[in-house]
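# Pasting a predicted model and its sequence here:
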Amino acid sequence: MHLEANDVKPAINRLKRAQGQLAAVVRMLEEGGDCKAAVTQLAAASKAVDRAGFSIIATGLELCLAQEDSAADRAELEKLFMSLA
């Protein structure tokens, strides 16, 4: 199953935000920044990545159900969903 970029735009935005947060964490650690701030940013990045993953899978499930894809496609999406849980 292939997803169009437009279908996963919110996930792309979340991943870009997480990318910026990770860059900030690296910069903080390299510059000897505040540990609490670094961990807070790291937690935010982790949450953004998780949400992006769930969003991508949800979009895939919607498309899968709308297109009546095979049971194998649905099983694969379920497996991907469980890998994020």
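That came through, no problem.
# drop to CA atoms for contacts and neighbour counts, all remaining ones
Will do.
# The helix or strand where residue 77 lies: which residues count as buried?
In this assignment (DSSP states H and E), residue 77 forms part of helix 71-84. Neighbour counts over helix 71-84 (16 or more other C-alpha atoms under 10 Å) mark 73-74, 77, 81 as buried.
# Show me the helices in the chain, by range?
9-30, 35-67, 71-84 (DSSP state H).
# So which other helices or strands are in contact with the longest one?
With contacts defined as 3 or more C-alpha pairs under 8 Å, 6 or more residues apart in numbering; DSSP states H and E, helix 35-67 has these neighbours: helix 9-30, helix 71-84.
# Could you dump those into TSV with distance to residue 61 added?
Below are the helices and strands packed on helix 35-67 laid out as TSV (distance: least, C-alpha to C-alpha, whole Å):
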stretch	distance to residue 61
helix 9-30	15
helix 71-84	7
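# Included below, for side-by-side comparison, is a second structure:
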Amino acid sequence: MNGYAGQKDAYLKRLRRIEGQVRGIAKMVDDDKYCIDVLTQVSAATRALENVALGLLDDHLGHCVAQAAAEGGDVADEKIAEASAAIARLVRS
């Protein structure tokens, strides 16, 4: 079971809202809206995706990594390395 299983519906709702935002941005470009207005909406969509990513990461750390750490061994090391790599990807983006 994934760490986000308990919040799956909330994540899907947020992602659908973000999907609508992105479609709105595409329409703004198609309608030749002012650059700064488009950039503002891109920034909002980016922030929304970052918030989803942080929530998923928090769920992963609290469930998958915590469980693996309690068990110890190679699995714990693997999960911690996996979480570190995910954090690094988020920080670089």
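Okay, I see it. Please read these numbers as outputs of a predicted model, since none were measured by experiment.
# Now the TM-score, please.
The TM-score (TM-score structural alignment, normalised by the length of the first structure) is 0.80; 85 aligned residues with a C-alpha RMSD of 2.2 Å.
# Can you tell me which of the buried residues of helix 71-84 of the first structure is closest to residue 19 of the first structure?
Residue 19 of the first structure has its nearest neighbour among those in residue 81, at 21.8 Å by C-alpha to C-alpha.
# Test my guess that that closest one contacts residue 57.
Yes - counting by C-alpha atoms under 8 Å, residue 81 of the first structure touches residue 57, with 6.4 Å between them.
# Would you mind listing the residues touching both of the two?
Taking C-alpha atoms under 8 Å, 6 or more residues apart in numbering as the contact criterion, no residue touches both residue 81 of the first structure and residue 57.
# how close does the residue nearest to the spatial centre of the second structure get to residue 38 of the second structure?
Nearest to the geometric centre of the second structure sits residue 53, at 1.8 Å (C-alpha atoms, centre = their mean). Look at residue 53 of the second structure and residue 38 of the second structure: by C-alpha to C-alpha, to the nearest Å, they are 23 Å apart.
# ditto for residue 71 of the second structure
Distance, residue 71 of the second structure to residue 38 of the second structure, using C-alpha to C-alpha: 48 Å.
# These two: who's more crowded?
Between residue 71 of the second structure and residue 38, counted using other C-alpha atoms under 10 Å, residue 38 has the larger neighbour count: 18 against 11.
# Could you save the helices of the first structure as a markdown table and add columns showing distance to residue 3 of the first structure?
Below are the helices of the first structure laid out as a markdown table (distance: least, C-alpha to C-alpha, whole Å):
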| stretch | distance to residue 3 of the first structure |
| --- | --- |
| helix 9-30 | 10 |
| helix 35-67 | 7 |
| helix 71-84 | 13 |
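# for the closest residue in space to residue 59 of the second structure that isn't next to it in sequence, what are its contacts?
Leaving out its chain neighbours, the residue that sits closest to residue 59 of the second structure by C-alpha to C-alpha, 6 or more residues apart in numbering is residue 3, at 5.0 Å. For residue 3 of the second structure, the contacting residues are 56, 59-60, 62-64, by C-alpha under 8 Å, 6+ apart.
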